[in-house]
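Undergrad: okay, structure incoming, though there's no sequence with it:
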């Protein structure tokens, strides 16, 4: 009998709902390069209204959306964007801003809450010096992935905007520094704060959000901003190979995602917290969580003992032993073990991410498996 697999490596493994699949089947389509796909136009308009921006652009991936934002805001040669040192755009997008767009990325240390020091940002901005690149953009990630799904505080966002927009000394060559938000999971931030996404994005020139993570659509992201910004992004999208034709079949799922999945994101947060509380209550010194900082659908599980690190934990989660089956750690059938897929790299933590398809019953099984592993590991390491 095959074991019961629960994949919580990332919300990118979410799959389209039945309603999405039906909408994709019935989608009215046209050639989007000509601007004639009505379903894509509807998605772009819907996204722009949600964020209270002038226009939107459907793109194949969040990586492309972020790159397009960098390219438009940093259109002059010799420009620089300031980003967090743990940001996705810096760590996990192949340095595309540099090797495709010729943009230098300068980093500031991310704090545990996903922010960075605004005074350090002020000092980081290049002024009018012929020896230096021109600071043209600041990028903020919200929610912050590697910081554990942290929601960037609204107060900090307001202070950032006031600094960039209000300090005339921070306008190299008379040009205001633009603000871009990598909002791959910004709807999770809005759900956690209980505010519209437009409030979070209010002072940002552009925002990129993902449809294919926790929103469960199969493909795509949407970039929003002013009409002039989106016009330039649309042109550059073609150069990057992102000009799609009858892609309304993909956009249709995105519309359903915004209508039906966004209102349910808090359920993912609640289930994530249930798992966090179970690990916390196990009171292990070897497998821990920082319960006070669990905010959305991402949970970092800390593995401080070098004898049982993140990769060992991930491997053990995917194994099923006769002993655990005998101890009742199984799914519906006593011979059907529980296999968990969790994310680990060369980190001091493993990561799990919940999404629409992870049910309350799945969470019960995750907790059962984690509790067994924690007891087993604690006993072995105590010897």
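TA: Yes, it's here. None of the values given here were measured: they were computed from a predicted structure.

Undergrad: only C-alpha atoms from now on, for both contacts and neighbour counts.
TA: Fine.

Undergrad: quick one: the strands in this protein?
TA: Assignment of strands within the chain using DSSP state E yields the ranges 4-7, 55-59, 79-84, 104-108, 134-141, 178-182, 206-210, 221-225, 298-302, 338-341, 349-353.

Undergrad: and here's the other structure:
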């Protein structure tokens, strides 16, 4: 089976497994795991932030950020296609008493400028929940792995900061953005107050994400992590793999991007009426149907019968994600399967 559902299906490298077996361990809840401490300090330096906090998942990292930044009853301004809004089980509302204020995502994964300006307004009116946070996503999953550059992030940060509102970046695939733009990840989050990154997607670590920001912010986030049940003990076992992920696996993301382009070209070669392939910006290929007539569900099912796993995003979109487990031959086989299925739809 060629598994293109997500880059989360990547398996750790043999070097990661070896590092796990040799990791120096302690109790991280007591602040005594040297491997975790080393990772947090290393990634904080890498991204230009004061401190970091290892968490089990990107969802928990984003939720810890929202809980640390926002008072109950305030609004978190997010895109209507964002992972926070669509795929994190409403945790900000259920557990934080926060209002997820969704505004339109533009095709490039940014936020509609007019809607953002309106959403940032917090009049002195008892009827209106105050704006507490703006969250961007880079790269943007449901928009097709699209990339936000530093200039755009800076503009949003200035607009939010002018109204006293902090900016958080869901950077689960931030290093894909770094590779695509040919810039440092640090430059892409320089103007953000906090950022969350994942080690367990294209970077291939088995588990782990990190939240970064100021020391004061991370102190609050650490309390939130404990409250959410994310205080892990001998977490150096995970941190050892995450350290190799961040040090050794970033450059190879370019291979995933190149294979995504080849897959998209192969799918487009089907010339299937009613379907459109969105040229990938990074490692995510989106295929859109012109009508919500069940054709996407049928394509996903038929691809599975052909030995190719993809994700149905909604009634008009499916997603294929390239990762370290997919080689050139897999891309050719997957493209051929897409052509057979789309031509028969």
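TA: Sure thing, it's come through. These numbers come from a predicted model, not from an experiment.

Undergrad: re the thing from before, mind putting the strands of structure 1 into a markdown table with distance to residue 167 of structure 1 and mean neighbour count?
TA: Formatted as a markdown table, the strands of structure 1 follow (distance: least, Cα to Cα, whole Å; neighbours: other Cα atoms under 10 Å):
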| stretch | distance to residue 167 of structure 1 | mean neighbour count |
| --- | --- | --- |
| strand 4-7 | 47 | 18 |
| strand 55-59 | 28 | 27 |
| strand 79-84 | 17 | 24 |
| strand 104-108 | 19 | 19 |
| strand 134-141 | 14 | 26 |
| strand 178-182 | 13 | 25 |
| strand 206-210 | 20 | 28 |
| strand 221-225 | 23 | 28 |
| strand 298-302 | 35 | 25 |
| strand 338-341 | 48 | 24 |
| strand 349-353 | 39 | 24 |
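
Undergrad: now the helices: where do they sit in structure 2?
TA: For structure 2, the helices defined by DSSP state H cover 14-22, 34-47, 58-69, 83-86, 91-96, 113-120, 150-161, 174-181, 185-189, 215-227, 236-248, 253-268, 295-305, 328-343.

Undergrad: what's the most buried one of those?
TA: helix 58-69 (a mean of 25; mean count of other Cα atoms under 10 Å).

Undergrad: now do that one against strand 167-171, angle only.
TA: 170 degrees (axes from the mean of the first three to the mean of the last three Cα atoms, to 10 degrees).

Undergrad: and the alignment partner in structure 2 of residue 319 of structure 1, how close does it get to residue 338 of structure 2?
TA: Aligned counterpart of residue 319 of structure 1 in structure 2: residue 305 (TM-score structural alignment). Note on residue 305 of structure 2: its distance to residue 338 of structure 2, by Cα to Cα, to the nearest Å, is 11 Å.

Undergrad: do residue 47 of structure 2 as well
TA: Taking Cα to Cα, one finds residue 47 of structure 2 at 39 Å from residue 338 of structure 2.

Undergrad: now residue 307 of structure 2
TA: Applying Cα to Cα to residue 307 of structure 2 and residue 338 of structure 2 gives a distance of 11 Å.

Undergrad: ditto for residue 198 of structure 2
TA: Counting by Cα to Cα, the gap from residue 198 of structure 2 to residue 338 of structure 2 is 29 Å.

Undergrad: now do residue 28 of structure 2
TA: Taking Cα to Cα, one finds residue 28 of structure 2 at 47 Å from residue 338 of structure 2.

Undergrad: residue 236 of structure 2 now?
TA: In terms of Cα to Cα, residue 236 of structure 2 sits 42 Å off from residue 338 of structure 2.

Undergrad: again with residue 234 of structure 2
TA: To residue 338 of structure 2, residue 234 of structure 2 is 44 Å away according to Cα to Cα.

Undergrad: can I assume residue 315 of structure 2 is in contact with residue 299?
TA: No: applying Cα atoms under 8 Å as the test, residue 315 of structure 2 and residue 299 come out as separate, 11.1 Å apart.

Undergrad: any shared contact partners between these two?
TA: Residues touching both residue 315 of structure 2 and residue 299 by Cα atoms under 8 Å, 6 or more residues apart in numbering: none at all.

Undergrad: one step back: of the helices of structure 2, which is nearest residue 168 of structure 2?
TA: helix 58-69 (7.5 Å; Cα to Cα).

Undergrad: which non-adjacent residue is nearest residue 325 of structure 2?
TA: Closest residue to residue 325 of structure 2 in three dimensions, ignoring its sequence neighbours and counting by Cα to Cα, 6 or more residues apart in numbering: residue 10, at 6.0 Å.

Undergrad: tell me which residue of structure 1 lines up with that neighbour.
TA: Aligned counterpart of residue 10 of structure 2 in structure 1: residue 14 (TM-score structural alignment).

Undergrad: which one in structure 2 is aligned with residue 42 of structure 1?
TA: Under the alignment (TM-score structural alignment), residue 42 of structure 1 pairs with residue 38 in structure 2.

Undergrad: brain fart, residue 374 of structure 1
TA: Residue 374 of structure 1 maps onto residue 342 in structure 2, by TM-score structural alignment.

Undergrad: surely its match meets residue 270?
TA: Yes: Residue 342 of structure 2 is in contact with residue 270 according to Cα under 8 Å; the separation is 6.8 Å.

Undergrad: so what's residue 237 of structure 1 up against?
TA: Under the criterion of Cα under 8 Å, 6+ apart, the neighbours of residue 237 of structure 1 are 59, 64, 68, 243.

Undergrad: contacts only, for the equivalent of the second one over in structure 2.
TA: Okay, so that is residue 64 of structure 1. Taking TM-score structural alignment, residue 64 of structure 1 has residue 60 as its aligned residue in structure 2. Going by Cα under 8 Å, 6+ apart, residue 60 of structure 2 touches 225, 228, 230.

Undergrad: from the contacts of residue 237 of structure 1, which two are the most distant?
TA: 68 and 243 (12.7 Å).

Undergrad: and the residue nearest the centre of structure 2?
TA: The centroid of structure 2 falls nearest to residue 172 when counting by Cα atoms, centre = their mean (2.9 Å).

Undergrad: what's the match for that one in structure 1?
TA: Residue 172 of structure 2 maps onto residue 184 in structure 1, by TM-score structural alignment.

Undergrad: I'd say that match and residue 214 touch.
TA: No: under the criterion of Cα under 8 Å, residue 184 of structure 1 makes no contact with residue 214, lying 9.3 Å away.

Undergrad: measure residue 29 of structure 2 to residue 50 of structure 2 for me?
TA: Taking Cα to Cα, one finds residue 29 of structure 2 at 19 Å from residue 50 of structure 2.
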